[in-house]
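Enquirer: Pasting the sequence and the predicted model now:
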Amino acid sequence: MENNLLKAIVELDEERALEIARKELENSKSPFKMLEVLRKAADIIGEKYSKGEFFVADLVMAGEILKEISEMIRPLLQSEPRHEYVGRLIIGTVQGDIHDIGKNIVVSMAEAAGFEVIDLGVDVPPEKFVEAIKTYKPDIVGLSGLLTLSIESMKRTVDVIKNTGLRDQVKIIIGGGRVDESACKYVGADAWTTDAGRGIKIMLEWVKEKKR
């Protein structure tokens, strides 16, 4: 299923992708495997766009397919057992990037893990993150971005958080198809991930350390 669904999404074959997704969700006990396929597809699509193999119209089409499948998955996520409250997470796709599939996957998994999540949406300017930190006093801030240009936007966001004296109050994790250890250091974040499940583990460890 995974390879067939991934191939259909990347080839922008909406009808086939939705058909495969429906069949799998009818038989699957957990929606998280499908979320991982969507994450991989989003990464591949972002890479193709960066290389000039995909254009804006392709991104829009891919986004619609991913959104439709995400909406199929949502009811199953809501039926998953939830853990007790562990901490508060503010998350958003940084300014200049409107991709939200990866972010939405993290939101769903974080809520299932017991986080209270404040989702700021997409194309979020640094000042909005600062305002949210002041208002909600989160344990963690998540910066998401699919495009290469998002790295600079992540850095600007972290710099603004530093300049307002809030940096020491939160842990910052960045995520998306273009992030790596080098980007993490450049941005000034505490951790990075291209895998939603790994990101949740990192955040859970942070809140455990805070309570010790």
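Expert: Perfect, thanks for sending it. Numbering: from 1, shown residues only.
Enquirer: switch to C-alpha atoms for all contacts and neighbour counts from now on
Expert: Fine.
Enquirer: which stretches of this structure form helices?
Expert: 2-10, 14-27, 32-50, 56-79, 101-113, 126-136, 150-163, 181-187, 196-211 (DSSP state H).
Enquirer: In this structure, where's the longest strand?
Expert: strand 87-93 (DSSP state E).
Enquirer: Kindly spell out which helices and strands sit in contact with that strand.
Expert: Helices and strands touching strand 87-93, as assessed by 3 or more Cα pairs under 8 Å, 6 or more residues apart in numbering; DSSP states H and E, comprise helix 101-113, strand 115-119, helix 126-136, strand 140-144.
Enquirer: Out of those, which one sits most buried?
Expert: Mean neighbour count (mean count of other Cα atoms under 10 Å) peaks for strand 140-144 among the helices and strands packed on strand 87-93, with a mean of 28.
Enquirer: Does anything pack onto it? Which helices or strands?
Expert: Judged by 3+ Cα pairs under 8 Å, 6+ apart, strand 140-144 is in contact with strand 87-93, strand 171-175.
Enquirer: quick one, it and strand 171-175 angle?
Expert: Interaxial angle of strand 140-144 relative to strand 171-175 (axes from the mean of the first three to the mean of the last three Cα atoms, to 10 degrees): 20 degrees.
Enquirer: Quick check, central residue of this structure?
Expert: residue 103 (2.2 Å; Cα atoms, centre = their mean).
Enquirer: That residue: what's it in contact with?
Expert: Contact analysis of residue 103 by Cα atoms under 8 Å, 6 or more residues apart in numbering lists 91, 92, 93, 144.
Enquirer: now swap in residue 207 and tell me
Expert: Counting by Cα under 8 Å, 6+ apart, residue 207 makes contact with 86, 87, 139.
Enquirer: putting a second one here so we can go through both:
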Amino acid sequence: MGGNAVLQSREGPLLASLKESVINFETETLVELCRNYLELGLDANKAVFEGLIPGMLEVGRLYEEQIYFIPEMLMCAETLYTGLEIFQPHMTSSVQHAKGKILIGVVEGDVHDIGKNLVRMMFEIAGYQVTDLGRDVPMDVFLKTALNEDFNLVCMSSMMSTTMYEMKTLIKNLKEKKPELKVMIGGAPVSKLHAIKWRADGYAPDAQKALVVVQQLLNTIKLINEERRL
């Protein structure tokens, strides 16, 4: 078996172990796994996006299903950030050509912010500058912040069918006052069809997809700006 094949055969189990260490908040085990992973010369980006982040996404699911609670969430997050501190000096940014400023928040009336926090974390790891308004954000605060500061993208979420229509009104107001501003939406009751009907520029069902959509949207903005300068 060649050297690359040997590394690949060891990479998969290590990624799975990184994920499990986050889920089980085993910080000491994670530190050892991170060091072993780097000593093998494996890709730090892959460790984060295919090991640590999937672990935290699973933690979010466990929290939503009330299997995990706030103490477990905090311990898992501490384990995650320990791994990030180890890997970040070895990471290469795959989004340098698309970096931008992002505003994110949960719409008014909704206090569910686990998904939003995971999305924010993904953006920050990828190198974006993120302003987080938190949860249950009044519409006037969302509007004022989005319109008065120089953001490339506004991301909003709702986990409740009773509050998701706040996004429709917010998008309408944003597009009327600042039509060039890109908007992405997400949340359990939200679908791609809602995004189309409400004139959102993007939709993502989860944190990993959100990062892909953001890259696409900000690349589009960059291309438009370059064409205008020609």
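Expert: Thanks, I have it. Computed from a predicted structure; not experimentally measured.
Enquirer: want to try JSON lines for the helices and strands packed on strand 140-144 of structure 1, with mean neighbour count and distance to residue 199 of structure 1 as columns?
Expert: Shown next, in JSON lines, are these (neighbours: other Cα atoms under 10 Å; distance: least, Cα to Cα, whole Å):
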{"stretch": "strand 87-93", "mean neighbour count": "25", "distance to residue 199 of structure 1": "12"}
{"stretch": "strand 171-175", "mean neighbour count": "23", "distance to residue 199 of structure 1": "8"}
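Enquirer: Next, format those strands as a markdown table and append distance to residue 158 of structure 1.
Expert: Shown next, in a markdown table, are those (distance: least, Cα to Cα, whole Å):
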| stretch | distance to residue 158 of structure 1 |
| --- | --- |
| strand 87-93 | 13 |
| strand 171-175 | 8 |
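Enquirer: out of those, which comes closest to residue 131 of structure 1?
Expert: Shortest distance between residue 131 of structure 1 and those, using Cα to Cα, is found for strand 87-93: 11.0 Å.
Enquirer: And the closest one, how far out from the chain middle?
Expert: 10 Å (Cα atoms, centre = their mean, to the nearest Å).
Enquirer: Residues contacting it, please?
Expert: The contact list for strand 87-93 of structure 1 (Cα under 8 Å, 6+ apart) reads 99-100, 103, 107, 114-124, 129, 132-133, 137-145, 207.
Enquirer: The longest strand of structure 1 vs structure 2, average distance?
Expert: Aligned to structure 2 and superposed, strand 87-93 of structure 1 gives a mean residue distance of 3.5 Å (mean Cα distance after the TM-score superposition for structure 1).
Enquirer: mind putting the helices of structure 1 in TSV, distance to residue 172 of structure 1 included?
Expert: Listed next are the helices of structure 1 as TSV, based on distance: least, Cα to Cα, whole Å:
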stretch	distance to residue 172 of structure 1
helix 2-10	30
helix 14-27	33
helix 32-50	20
helix 56-79	25
helix 101-113	14
helix 126-136	11
helix 150-163	8
helix 181-187	10
helix 196-211	9
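Enquirer: Now for residue 95 of structure 1: which residues touch it?
Expert: Contacts of residue 95 of structure 1 by Cα under 8 Å, 6+ apart are 122, 123, 124, 125, 126, 150, 153.
Enquirer: give me that answer again for 7 Å
Expert: Residue 95 of structure 1 makes contacts with 123, 124, 125, 153, as judged by Cα atoms under 7 Å, 6 or more residues apart in numbering.
Enquirer: Comparing the helices of structure 1, which comes out most buried?
Expert: helix 101-113 (a mean of 22).
Enquirer: quick one, what contacts the counterpart of residue 117 of structure 2 in structure 1?
Expert: By TM-score structural alignment, residue 117 of structure 2 lines up with residue 100 in structure 1. Applying Cα under 7 Å, 6+ apart to residue 100 of structure 1 gives the contacts 93, 122.
Enquirer: From residue 120 of structure 1, how far out is residue 100 of structure 1?
Expert: Using Cα to Cα, to the nearest Å, residue 100 of structure 1 is found at 11 Å from residue 120 of structure 1.
Enquirer: Between the helices of structure 1, which one is closest to residue 171 of structure 1.
Expert: helix 196-211 (7.8 Å).
Enquirer: do you know how far the closest residue to residue 200 of structure 1 other than its chain neighbours is from residue 41 of structure 1?
Expert: For residue 200 of structure 1, ignoring the flanking residues on the chain, the nearest one in space by Cα to Cα, 6 or more residues apart in numbering is residue 110 at 6.2 Å. Going from residue 110 of structure 1 to residue 41 of structure 1 by Cα to Cα gives 20 Å.
Enquirer: How about residue 56 of structure 1?
Expert: 16 Å.
Enquirer: Same question for residue 53 of structure 1.
Expert: 15 Å.
Enquirer: ditto for residue 163 of structure 1
Expert: For residue 163 of structure 1, the distance to residue 41 of structure 1 equals 36 Å [Cα to Cα].
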